[in-house]
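In: pasted the sequence and its predicted model underneath.
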Amino acid sequence: MSLPHSRVQHWRRLSSVLLLLVLLMVSLSAPALAEESRLPEAPIYVDGQPIKTKYIMRDGHLMVPALFLKATGTRVDWNSQYRSVVFRLGKTLFALPVGKKYTDDYVPETGKWKRDTLSTASMETKDGIFVPLLDVVKKLGMEVTYNPQLKRTYIRTGTTRLPALIYSGNTKEKLVALTFDDGPDGHYTPQILDILKEKGVPATFFVMGRQVEYFPEMMKRIVNEGHALGNHTMTHPDLRGVMTSNVIGEVRATQQVIEKTVGRRPDLFRPPYGALTRSDRLILHEMGFRVVMWSVDTLDWRGMSAEDILSIVHRDISPGGIILQHNLLTTPGLLDGTVEALPQIIDQLHAKGYKFVTVQTLLDHSR
């Protein structure tokens, strides 16, 4: 049975209109989604230091990622049960439920929670949870100001002096420490250990807990041949983007794996990518760690040649220097320059009067 010609024409016209509406909706929504994933960025100055962050302007209020507050020294966590971001600084503790225009503030004197209002609700985006900066900062007891001429936002935390980051040993003696990150592995680590053994030189290995689990015998060899250890987290995350409880979990899990494997718990820590926040520094200090960075970055992770690595070392070395290299196979051949350069680094710095020591020994000689 066929429909009358007029009815067929009617359905065709209706179908065409519906198709145009669908295409229009797609064309309008696609740019909106693209814009959401390309949020603007700007520096916010925390105690004079510019911290670059994404932001959203909502009803005249500056919204920033909740994790940005780690830059102020605040602990930031997520409560999945109540879908809330939890902020803690000293005795101040409060939670911001996502999508709600209020906070739940803990009152230590009563042991109960008290509800307070927000100027605008927190919001969830593809880039994380965003919170109203002014409200949160004021609750933390900090000062926030805006300079309209410079178009800059300033936060004054009023927090105490931060634990120092160690970039080199404070010594006039010609001491130098070789350090290797990200291992152990079964490819580059044994080659490096062979060279160090042949040259009679100690080094410090900042190990990942995951790699220690994969290569426990290589880890034992590092220790048995007289080298020192440092904690480099379990899975190598950028700590700036990690909730506080997970930062603690990464570090503790690595300590447990190291102790289980070789019976030691190092007190040295190096953050992945050399990146960490004020909050992370305070937590690591509370956990008893000394945070070790470097003064000579060989950039070997870029696949540098032995010649380029040697050039960097000779350019940047000084008494008390800490040399950064890596010992994890990620891309075939990427760290071949590291292995090729190592015996030359040792021989050439020896010729300049340098003595190779572990980071611990270097710090013991520092004044």
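Out: Looks like it arrived, so ask away.

In: going forward, measure contacts and count neighbours with C-alpha atoms only.
Out: OK.

In: and the lengthiest helix in the chain, how far out from the chain's middle?
Out: If you go by DSSP state H, the chain has its longest helix at helix 5-36. Chain-centre distance of helix 5-36: 45 Å, with Cα atoms, centre = their mean, to the nearest Å.

In: next, the buried residues of it.
Out: For helix 5-36, the buried set under the neighbour-count rule, 16 or more other Cα atoms under 10 Å, is empty.

In: nearest spatial neighbour of P272, skipping sequence neighbours?
Out: Nearest non-adjacent residue to P272, counting by Cα to Cα, 6 or more residues apart in numbering: H236, 5.5 Å away.

In: does the one you found belong to a helix, a strand or coil?
Out: Using DSSP: H, G, I helix; E, B strand; the rest coil, the three-state assignment for H236 comes out as coil.

In: quick check: it touching V207?
Out: No. H236 is not in contact with V207 according to Cα atoms under 8 Å; the separation is 9.8 Å.

In: what residues do these two have in common as contacts?
Out: Counting by Cα atoms under 8 Å, 6 or more residues apart in numbering, the common neighbours of H236 and V207 are D182.

In: what about these two, which has more around it?
Out: Neighbour count, other Cα atoms under 10 Å: between H236 and V207, V207 has more, with 28 against 16.

In: how far away is the more buried one from I258?
Out: 9 Å (Cα to Cα, to the nearest Å).

In: do the same with G249
Out: G249 is 14 Å from I258, by Cα to Cα.

In: ok, these two, which is more surrounded?
Out: I258 (25 against 14).

In: list of residues touching the helix or strand where the more buried one lies?
Out: Assigning secondary structure by DSSP states H and E places I258 in helix 244-262. If you take Cα under 8 Å, 6+ apart as the criterion, helix 244-262 is touched by 75-77, 208-210, 212-213, 216, 219-220, 223, 231-235, 239, 264-266, 280, 283.

In: comparison target, given below:
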Amino acid sequence: MKKDHPLTRRRALIAGAAVLGAAGAAGTARFLTAEPATKPVRSLPPVSGPQARRALRPSAYRLEPMAGYGPPRHTPVRTVVRHEPFLRMSGRGRTMVLTFDDGPDPHYTPSILRTLRKYDVRAMFFVCGEMALENKGLLGEMADDGHIVGNHTWTHPLLTKLSRSAIHSEIERTCEVIDDAYGEPPVWFRAPYGAWNRATFQIGAELGMEPLAWTVDSLDWTTPGTGTITDRVESGAAPGVVILSHDAGGDRSQTVRALRDYLPQLLDSGYHITVPRRKFT
């Protein structure tokens, strides 16, 4: 029998200030439902935007959810099978999303959570099942702090090289451990290496998840230096962008330090760091 999970202040509903969607300007992402992707999705070059280091007057605004903490009143619509992942989000004002892949890692993830907690900011963590299984307590912290936990497969394989049954196993097993540790099943999925195919989109939708990629890649996994990571995030800052970083998979000390540098700069420059919210009928 599935055990009951205590209702924390954010576990029942992870609310955000915007829903992932289309950006109207040329060259930006849209609702991606036109044609199937024929090759793996690659991260886009940094989007031009205001330099966050040119700080405006400090703002007390951090994140104001659009919804309360209670459970959703309606059943989610059946997940549509997409042909491409979402790359950006739409919303009012200068909203951005921070995402972290490959964890949770017992050494680096807690530091990232502490920094996010200090500034009362929510983020998305795309976790690998084998890491989540060994660090369930960190998923509980993410739930309590209002972060969104997404599915990043069990072992981080190149899904386009696997059979359909193997893809299903990688994704479904991770859904189960997230449901157990986080308190609810994931509703977002990210393919390792940004490599998607038809089976990946279909299986993700069957399991109730929407596909999310990214707009700006910090390339922190190359360990280019704290300053370089900070510069890439700040130079790519713009309304609607989704930032990709990592909290596991190697030495992520530079990522931890960079977050401490750029997060207060972005907030004081007027950016709203938020999380997406699924639409309900």
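Out: On my side now, so go ahead. Because the structure is a prediction, the values reported are computed rather than measured.

In: circling back to that earlier point, what range in the second structure does the longest helix of the first structure sit on?
Out: Aligned using TM-score structural alignment, helix 5-36 of the first structure spans no residues in the second structure.

In: please, where are all the strands along the stretch 51-200 of the first structure?
Out: 56-58, 61-65, 75-79, 84-89, 92-97, 102-107, 112-117, 123-125, 128-132, 143-147, 152-156, 175-181 (DSSP state E, counting those that start in this stretch).

In: and I195 of the first structure, which of those strands is closest to it?
Out: I195 of the first structure sits nearest to strand 175-181 of all these, at 12.4 Å, using Cα to Cα.

In: average gap between the closest one and the second structure?
Out: Averaged over the aligned pairs, strand 175-181 of the first structure sits 0.8 Å from the second structure after superposition, using mean Cα distance after the TM-score superposition for the first structure.

In: can you spell out which helices and strands pack onto that strand?
Out: strand 204-207, strand 321-326, strand 355-356, helix 359-364 (3 or more Cα pairs under 8 Å, 6 or more residues apart in numbering; DSSP states H and E).

In: repeat the analysis, applying 6 Å as the threshold.
Out: In terms of contacts (3 or more Cα pairs under 6 Å, 6 or more residues apart in numbering; DSSP states H and E), strand 175-181 of the first structure is packed against strand 204-207, strand 321-326, strand 355-356.

In: residue range for that strand in the second structure?
Out: The aligned range for strand 175-181 of the first structure is 95-101, by TM-score structural alignment.

In: ok now that stretch, how far from the chain's centre?
Out: Distance, centroid of stretch 95-101 of the second structure to centroid of chain: 5 Å (Cα atoms, centre = their mean).

In: before we move on, what about stretch 151-171 of the second structure?
Out: The chain centroid and the centroid of stretch 151-171 of the second structure are separated by 18 Å under Cα atoms, centre = their mean.

In: so which bit of the first structure is it matched to?
Out: Aligned by TM-score structural alignment, stretch 151-171 of the second structure corresponds to residues 231-251 of the first structure.

In: buried ones in that stretch?
Out: Quick answer for stretch 231-251 of the first structure (16+ other Cα under 10 Å): 231-237, 239-244, 247-248, 250-251.

In: distance between the ends of that stretch?
Out: This stretch, stretch 231-251 of the first structure, spans 7 Å end to end (Cα to Cα).

In: tell me which of the helices and strands packed on strand 175-181 of the first structure sits most buried.
Out: Greatest average neighbour count among these goes to strand 204-207 (a mean of 27), per mean count of other Cα atoms under 10 Å.

In: what range in the second structure matches that one?
Out: Matched against the second structure by TM-score structural alignment, strand 204-207 of the first structure falls on residues 124-127.

In: how far apart are that stretch and its match in the first structure?
Out: Stretch 124-127 of the second structure, aligned to the first structure and superposed, deviates on average by 0.7 Å (mean Cα distance after the TM-score superposition for the first structure).

In: what about that stretch, distance to the chain center?
Out: 5 Å.

In: got it, and stretch 129-138 of the second structure?
Out: Its chain's C-alpha centre and that of stretch 129-138 of the second structure lie 17 Å apart, by Cα atoms, centre = their mean.

In: contacts for that stretch?
Out: The contact list for stretch 129-138 of the second structure (Cα atoms under 6 Å, 6 or more residues apart in numbering) reads G103, P104, W154, T174, A181.

In: C128 of the second structure versus the fourth one, what's the distance?
Out: It refers to T174 of the second structure. Distance of T174 of the second structure to C128 of the second structure, computed by Cα to Cα: 7 Å.

In: any common contacting residues for those two?
Out: T153, W154.

In: in the second structure, what sits opposite R265 of the first structure in the alignment?
Out: Matched by TM-score structural alignment, R265 of the first structure corresponds to P185 in the second structure.

In: check E307 of the first structure too.
Out: In the second structure, the residue paired with E307 of the first structure is G227, using TM-score structural alignment.

In: next up, the contacts around that match.
Out: Neighbour list for G227 of the second structure: empty [criterion: Cα under 6 Å, 6+ apart].

In: can you classify it as helix, strand or coil?
Out: G227 of the second structure - assigned by three-state DSSP - is helix.

In: just give the closest residue to P43 of the first structure, not the sequence neighbours.
Out: Distance criterion Cα to Cα, 6+ apart; nearest residue to P43 of the first structure, sequence neighbours excluded, is K52 at 4.0 Å.

In: now S318 of the first structure
Out: S318 of the first structure sits nearest to K174 (Cα to Cα, 6+ apart), 7.5 Å away.

In: ok, the one you found touching G321?
Out: No. K174 of the first structure lies out of contact with G321 (Cα atoms under 6 Å); the separation is 8.6 Å.

In: neighbours of the equivalent of D316 of the first structure over in the second structure, how many?
Out: Counting by TM-score structural alignment, D316 of the first structure corresponds to G236 in the second structure. Neighbourhood size, G236 of the second structure [other Cα under 10 Å]: 24.
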